[in-house]
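Asker: below are the sequence and a predicted model; questions follow.
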Amino acid sequence: MQTFEGNLLTGDDQFAIVVSRFNELVTERLLAGAVDTARRHGLADDRITVVRAPGSFELPIVAQRLAQSGKFTAVICLGAVIQGETTHHEYINHQVAAGLQQTALETGVPVAFGVLTCQSMDQALDRAGGKAGNKGVEATLAAIETVNVLRALAAAGI
């Protein structure tokens, strides 16, 4: 049996982090978690590019541009869509997820989904460094591991 796994170390990688300004109280915490995690896993500050998008809906187009540029090993997308009194959040969430996945599949560049989809601000804050962890940390770890598993597959000719 042959098994491929990615490790959690970075080297000469270049990561882009796209963060939504909407719900900034939450997204700045996600960003802090993502940047801290990248640093702790070996990524130097000059290898991290932060790009701010107006909201979560704009994350896919910005991520696509970054992934297509050929400059980045991975793109990490951070945002927070919080349910309001209408179903608006459902349309945003589905389109953002689909757009980010499409970018990853079309470019071959890992695009990590660190977008919170919560029913309340309290839930979002819990997932942005509170009692439920930090989705920015999780998305960054997923990006690092995906980059490395893709390298392992390529090294094996797969």
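Answerer: All right, it came through fine. Residues are numbered from 1 along each chain as shown.
Asker: contacts, neighbours, all on C-alpha from now
Answerer: OK.
Asker: check the secondary structure at the spatially most central residue of the chain for me.
Answerer: Nearest residue to the geometric centre of the chain (Cα atoms, centre = their mean): I76, 2.6 Å. Going by DSSP: H, G, I helix; E, B strand; the rest coil, the secondary structure assigned to I76 is strand.
Asker: that one reaches I17, doesn't it?
Answerer: Yes. Contact criterion Cα atoms under 8 Å: I76 and I17 qualify, at 4.6 Å.
Asker: count of neighbours near the nearest residue to I48 once chain neighbours are set aside?
Answerer: Closest residue to I48 apart from its sequence neighbours, by Cα to Cα, 6 or more residues apart in numbering: F15 at 5.1 Å. F15 sits with 29 neighbouring residues when counted by other Cα atoms under 10 Å.
Asker: next one: the one 4 residues further on
Answerer: Applying the criterion other Cα under 10 Å, we find 29 residues in the vicinity of V19.
Asker: and it, what element?
Answerer: For V19, the element it lies in under DSSP states H and E is strand 15-20.
Asker: and after that strand, which helix or strand comes next?
Answerer: Heading C-terminal from strand 15-20 (DSSP H and E), you reach helix 24-40.
Asker: against which helices or strands is that following helix packed?
Answerer: Other helices and strands packing on helix 24-40, by 3 or more Cα pairs under 8 Å, 6 or more residues apart in numbering; DSSP states H and E, are strand 15-20, strand 74-82, strand 128-130, strand 133-134, helix 135-155.
Asker: ok, structure two:
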Amino acid sequence: MSTQLKNLSDFSHTTVPSGANFKFGIIVAEWNAEITGALYNGALKTLLNNGVKEENIISLPVPGSFELTGGAEILLSKRSDLDGVICLGCVIQGDTKHFDFICDAVAQGLTNVGIKYSKPVIFGVLTTNNLEQAQDRAGGKHGNKGDEAAITAIKMADFAANI
């Protein structure tokens, strides 16, 4: 496995632009709150550390990962001043196909919202086989997917602003 020994949140190989001129929404799923809370803390800290002003960050909860799509749609329909939306969630494989349906719906839904509004809608959703893998990617040995989502949001907002 290529990620077995790698911290996925290492950005030393890339330049991250300043986020000082951008406004972001963060939508976080309440389901698997231990994990999504860690993702949120990582995303918020990363945005602030990269120049995004606290008053330019809107944070909103939704019940679960499936609701991230609706949350992003509602937020962008009401707040056209946002430069992007970071969606954070965690879906852990269970014994049924529920996992597959939710992961596919969220990935497709967030993609469609981004296309509809021509704004970055960032997929910061962990799709893991078990809780340990989720913990490893929410501030554990593989970094924090929340950090990665925030960096992606800044880079994509900068991309859009400079096209």
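Answerer: Received the coordinates, thanks. What you see is a predicted model, and the numbers here were worked out from it, not measured in a lab.
Asker: TM-score them against each other, please.
Answerer: TM-score for the superposed chains, counting by TM-score structural alignment, normalised by the length of the first structure: 0.91, backed by 149 aligned residues with a Cα RMSD of 1.3 Å.
Asker: once you drop chain neighbours, what's closest to whichever residue in the first structure pairs up with G51 of the second structure?
Answerer: Aligned counterpart of G51 of the second structure in the first structure: G42 (TM-score structural alignment). Residue nearest to G42 of the first structure in three dimensions, not counting chain neighbours: T10, with 5.2 Å by Cα to Cα, 6+ apart.
Asker: aligned partner of the one you found in the second structure?
Answerer: Matched across to the second structure, T10 of the first structure falls on G19, judged by TM-score structural alignment.
Asker: pull the longest helix from the second structure.
Answerer: Among the segments of the second structure that qualify as a helix by DSSP state H, the longest is helix 98-117.
Asker: ok, back up a step: from E73 of the second structure, how far off is whichever residue in the second structure pairs up with the residue nearest to the centre of the first structure?
Answerer: Alignment note (TM-score structural alignment): I76 of the first structure maps to I86 of the second structure. Between I86 of the second structure and E73 of the second structure the computed distance is 12 Å (Cα to Cα, to the nearest Å).
Asker: JSON lines for the helices and strands packed on helix 24-40 of the first structure, including distance to A53 of the first structure?
Answerer: Formatted as JSON lines, these follow (distance: least, Cα to Cα, whole Å):
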{"stretch": "strand 15-20", "distance to A53 of the first structure": "5"}
{"stretch": "strand 74-82", "distance to A53 of the first structure": "9"}
{"stretch": "strand 128-130", "distance to A53 of the first structure": "18"}
{"stretch": "strand 133-134", "distance to A53 of the first structure": "20"}
{"stretch": "helix 135-155", "distance to A53 of the first structure": "16"}
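Asker: for V96 of the first structure, find the nearest of those.
Answerer: strand 74-82 (9.9 Å; Cα to Cα).
Asker: now for V51 of the first structure: which residues touch it?
Answerer: Listed by Cα atoms under 8 Å, 6 or more residues apart in numbering, the contact partners of V51 of the first structure are 16-19.
Asker: so whichever residue in the second structure pairs up with it is in which element?
Answerer: Using TM-score structural alignment as the criterion, V51 of the first structure maps onto L60 of the second structure. Here L60 of the second structure, judged by DSSP H and E, is contained in strand 57-62.
Asker: which parts of that strand are buried?
Answerer: Buried residues in strand 57-62 of the second structure, counted by 16 or more other Cα atoms under 10 Å: 57, 61-62.
Asker: what's the mean gap between it and the aligned bit of the first structure?
Answerer: Superposing on the first structure and averaging over aligned pairs (mean Cα distance after the TM-score superposition for the first structure), strand 57-62 of the second structure comes out at 0.5 Å.
Asker: got the angle for that strand vs helix 33-49?
Answerer: Between strand 57-62 of the second structure and helix 33-49, the angle comes out at 170 degrees (axes from the mean of the first three to the mean of the last three Cα atoms, to 10 degrees).
Asker: what's next to the helix or strand following strand 57-62 of the second structure, contact-wise?
Answerer: Sequence-wise, the next helix or strand downstream of strand 57-62 of the second structure (DSSP H and E) is helix 68-78. Taking contacts as Cα under 8 Å, 6+ apart, the residues outside helix 68-78 of the second structure that touch it are 25, 27-29, 62, 82, 85, 87-89, 106, 109-110, 113, 117, 121.
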